[in-house]
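Participant: Compute the structure for the input listed below.
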Amino acid sequence: MTGFARAEGQHDGLGWAWELKSVNGRGLDIRTRVPQGFESLEPLARQKLGEALKRGNVNVSLVVERRTGEAGIRINRAVLDQVLALQAELAGKVDAAPPRLEALLAVRGVVEAGEEEADEEARAARDADILAGLEQAVKAMVASRLEEGARLAAILTGHLDRIEELTAQAKTLGAVQPEALKARLRQQVTELLEASPALNEDRLAQEAALLATKADIREELDRLAAHIAAARELMQAGSQIGRRFDFLCQEFNREANTLCSKSGDAELTRIGLELKAVIDQLKEQVQNVE
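Facilitator: So this is what the prediction gives:
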């Protein structure tokens, strides 16, 4: 299911923001992106999302930055010492004046922007604050998906209603009733016997009975009705029905295909083809179900 959520805040002058984006997916695929120094939050983010969501392709990103005017600078003394040592080493070999302060500060790597490394307790407090923001974003994502689910339920119900209507129409067709099948086959057998009296009447009767059995679609219609009832029960069950509903759509499609293959009636074929079209629409929407 699709969804979007964002949560932001700050901790001790450090600004952070979580962004969660979700699109349709058969399973749950979580992709995270966190800045350097915050890698320890990645497995925790995956865990929280895995507990809250069961389906969808989810992209999670954390952006962290120092608030404007609050970032300080620091001297990388290791780099500075290397520059000074190199200057002393070359002093007797190269005729040059001692380096000025501004020249030393201009050497790449000597001056760094950023905060001093926080101690373990400070990092734990910072991470706890950021993770609390993630929980807010996850809750917002779930709420967003629930709202979409309510709208989706109406669409699914409409598709199921149409499948039920088409199934009822197929049942009422005289061409699928046993007596109509017998009459048509009896007429065909009579025509064959008149055209070729040498044909074995008993053998023809057996073949006709076999064809009548194969052409009878009442079993497919009964299964379609059972699948409709099962789909409605799934929708009443609530969350985490997406995969079962997807499997049920395959069963719907199987019965519609069989109905079309057995049909010897133009109107029944039309109904079967429309059934397949509606089932495809249902299956497409089911991909959005949690």
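Participant: When you work out contacts or count neighbours from here on, use the C-alpha atoms and nothing else.
Facilitator: Noted.
Participant: Tell me who's in contact with residue 79.
Facilitator: When contacts are counted by CA atoms under 8 Å, 6 or more residues apart in numbering, residue 79 touches 109, 110.
Participant: So which bits of the host helix or strand of it are buried?
Facilitator: According to DSSP states H and E, residue 79 maps onto helix 77-90. Buried positions in helix 77-90, judged by neighbour count with 16 or more other CA atoms under 10 Å: 80, 83.
Participant: Centre of the chain to it, how far?
Facilitator: Here helix 77-90 shows a centroid-to-chain-centroid distance of 56 Å under the convention CA atoms, centre = their mean, to the nearest Å.
Participant: What strand or helix carries residue 227?
Facilitator: Counting by DSSP H and E, residue 227 is part of helix 218-237.
Participant: Could you point out the helix or strand that follows that helix?
Facilitator: Using DSSP H and E, the helix or strand that directly follows helix 218-237 along the chain is helix 242-262.
Participant: and this one, so I can compare the two:
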Amino acid sequence: MTAFALAEREIGAWVFTWELRSVNHRYLDTALRLPDSFRFVEGDARTRIAALLKRGRVEATLVLKRREAQAEGLPVNLELAGSLLAAASRIETLSGRELASFSALDVLRWPGVLNEAEVDRETLAPGLLDLLDEALAGLVRVRETEGRQLALLIASRCSQMREIVAGVRLRLPEVLAAMREKLRLRVTELAAKPDEDRLEQEMVYLAQKWDVAEELDRLESHLTEVERAIEQRDAAGRRLDFLMQEMNREANTLGSKSADTETTRASVELKVLIEQIREQVQNVE
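Facilitator: Prediction:
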């Protein structure tokens, strides 16, 4: 389910921001982007995300910057920087020629030249996780809003499918009677005196073959389950995925057993609506 949320807070000398993004995914897939010095919150962050979200690819990024009022000069390791410059000079002397020049920024980028301040884990961890909870609450609100809209769309298509199923069920006796009469006329044309017992057996067999009442019953049962699933607050995406597969199977069987064009058309319309719901279900947690 697509959503975005962020939460920002000053904690100590820093301003921290959690940015959360979620997109459609069959399962929960969490990607955390944290500064190296703050990897200590990764385990707890994953646990809190998994406690609230059950589906979707979630990207959680922690951004930090020092407050301007407390910004300090860069803590440079002058001893290491001097050693680095001296080593570069000796290499140039050994080579007998001037090597490619480098800037002061190149020296600062060398590992260890800039001394990073120690991170107080015990002080920062509770605040960072509490800030993550705030961002997650915002993300959940966005997803719930989208979920309510999707529920309305799915319910509307379920209503259309119920009308189609009811129409097929209403016409079922008429279709079977027409097929029986068609078979009787065909046999009469082929034989002057048809075997009534054999004819009746064939009619019973074809009536069973063309009878789609069982498929219609299962479709209605699945529709009831879909409507129940979208009304509950628990995660329902995977269950809806399964129900769409089962409904598509019943719609296919309805089409294969169809004895007239109207039933065939109904099967096609059902499959179109099922596919539309299936696409929407990918957004449902």
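Participant: TM-score of the superposition?
Facilitator: Between these two chains, after superposing, the TM-score reads 0.84 (TM-score structural alignment, normalised by the length of the second structure); 271 aligned residues with a CA RMSD of 2.9 Å.
Participant: contacting residues around the helix holding residue 227 of the first structure?
Facilitator: Identification of contacts with helix 218-237 of the first structure by CA under 8 Å, 6+ apart yields 153, 157, 160, 163-164, 167, 170-171, 176, 241, 245, 248, 251-252, 255-256, 258-259.
Participant: Which residue range of the second structure does that helix align onto?
Facilitator: The alignment of helix 218-237 of the first structure onto the second structure (TM-score structural alignment) covers residues 213-232.
Participant: circling back to that earlier point, mean per-residue distance, the helix holding residue 227 of the first structure versus the second structure.
Facilitator: In the superposition with the second structure, the average deviation recorded for helix 218-237 of the first structure is 1.6 Å (mean CA distance after the TM-score superposition for the first structure).
Participant: Okay, strands next: where are they in the second structure?
Facilitator: Here the second structure has its strands, by DSSP state E, at 3-11, 14-23, 28-33, 56-66.
Participant: OK, contacts around residue 131 of the second structure?
Facilitator: 7, 8, 9, 18 are the contacts of residue 131 of the second structure under CA under 8 Å, 6+ apart.
Participant: brain fart, residue 65 of the first structure
Facilitator: Residue 65 of the first structure neighbours (CA under 8 Å, 6+ apart): 14, 15, 16.
Participant: Tell me, how many residues neighbour the first one?
Facilitator: For residue 14 of the first structure, the number of neighbouring residues by other CA atoms under 10 Å comes to 16.
Participant: The second one now?
Facilitator: Residue 15 of the first structure has 16 neighbours, counted by other CA under 10 Å.
Participant: Cross-check the contact I'm expecting between it and residue 68.
Facilitator: No. Between residue 15 of the first structure and residue 68 there is no contact under CA atoms under 8 Å: 9.7 Å.
Participant: Now, of the contacts of residue 131 of the second structure, which are buried?
Facilitator: Neighbour counting over these (16+ other CA under 10 Å) leaves 7, 8, 18 as the buried ones.
Participant: Which single one of these is nearest to residue 57 of the second structure?
Facilitator: Nearest to residue 57 of the second structure, judged by CA to CA, of these is residue 18 at 16.1 Å.
Participant: if we can go back for a sec, need the strands of the second structure in JSON lines (columns: distance to residue 204 of the second structure).
Facilitator: Below are the strands of the second structure laid out as JSON lines (distance: least, CA to CA, whole Å):
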{"stretch": "strand 3-11", "distance to residue 204 of the second structure": "56"}
{"stretch": "strand 14-23", "distance to residue 204 of the second structure": "53"}
{"stretch": "strand 28-33", "distance to residue 204 of the second structure": "52"}
{"stretch": "strand 56-66", "distance to residue 204 of the second structure": "51"}
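Participant: which residue in the second structure lines up with residue 246 of the first structure?
Facilitator: By TM-score structural alignment, residue 246 of the first structure lines up with residue 241.
Participant: and residue 24 of the second structure, how many neighbours?
Facilitator: Residue 24 of the second structure has 19 neighbours, counted by other CA under 10 Å.
Participant: Wait, it touches residue 59, no?
Facilitator: No. Residue 24 of the second structure is beyond contact range of residue 59, at 11.7 Å (criterion: CA under 8 Å).
Participant: Run through the helices of the stretch 51-200 of the second structure in chain order.
Facilitator: For the stretch 51-200 of the second structure, applying DSSP state H, counting those that start in this stretch gives helices covering 78-95, 104-109, 121-190, 196-210.
Participant: buried set for the last one?
Facilitator: Spelled out, it's helix 196-210 of the second structure. So helix 196-210 of the second structure, judged by 16+ other CA under 10 Å, has buried residues 203, 206, 207, 210.
Participant: Would you mind stating the distance between the last one and residue 105 of the second structure?
Facilitator: To tie it back to what came earlier, the one meant is residue 210 of the second structure. According to CA to CA, to the nearest Å, residue 210 of the second structure and residue 105 of the second structure sit 81 Å apart.
Participant: What of the second one?
Facilitator: For residue 206 of the second structure, the distance to residue 105 of the second structure equals 86 Å [CA to CA].
Participant: And residue 58 of the second structure, by the same measure?
Facilitator: To residue 105 of the second structure, residue 58 of the second structure is 35 Å away according to CA to CA.
Participant: what about the two, which has more around it?
Facilitator: Neighbours per residue, other CA under 10 Å: of residue 58 of the second structure and residue 105, the larger number sits with residue 58, 24 against 8.
Participant: give me every residue that touches that one.
Facilitator: With contact taken as CA under 8 Å, 6+ apart, residue 58 of the second structure is in contact with 20, 21, 22, 23, 28, 29, 30, 31.
Participant: so can I have a markdown table of the residues you listed showing neighbour count?
Facilitator: Formatted as a markdown table, these follow (neighbours: other CA atoms under 10 Å):
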| residue | neighbour count |
| --- | --- |
| 20 | 22 |
| 21 | 19 |
| 22 | 22 |
| 23 | 16 |
| 28 | 17 |
| 29 | 17 |
| 30 | 18 |
| 31 | 14 |
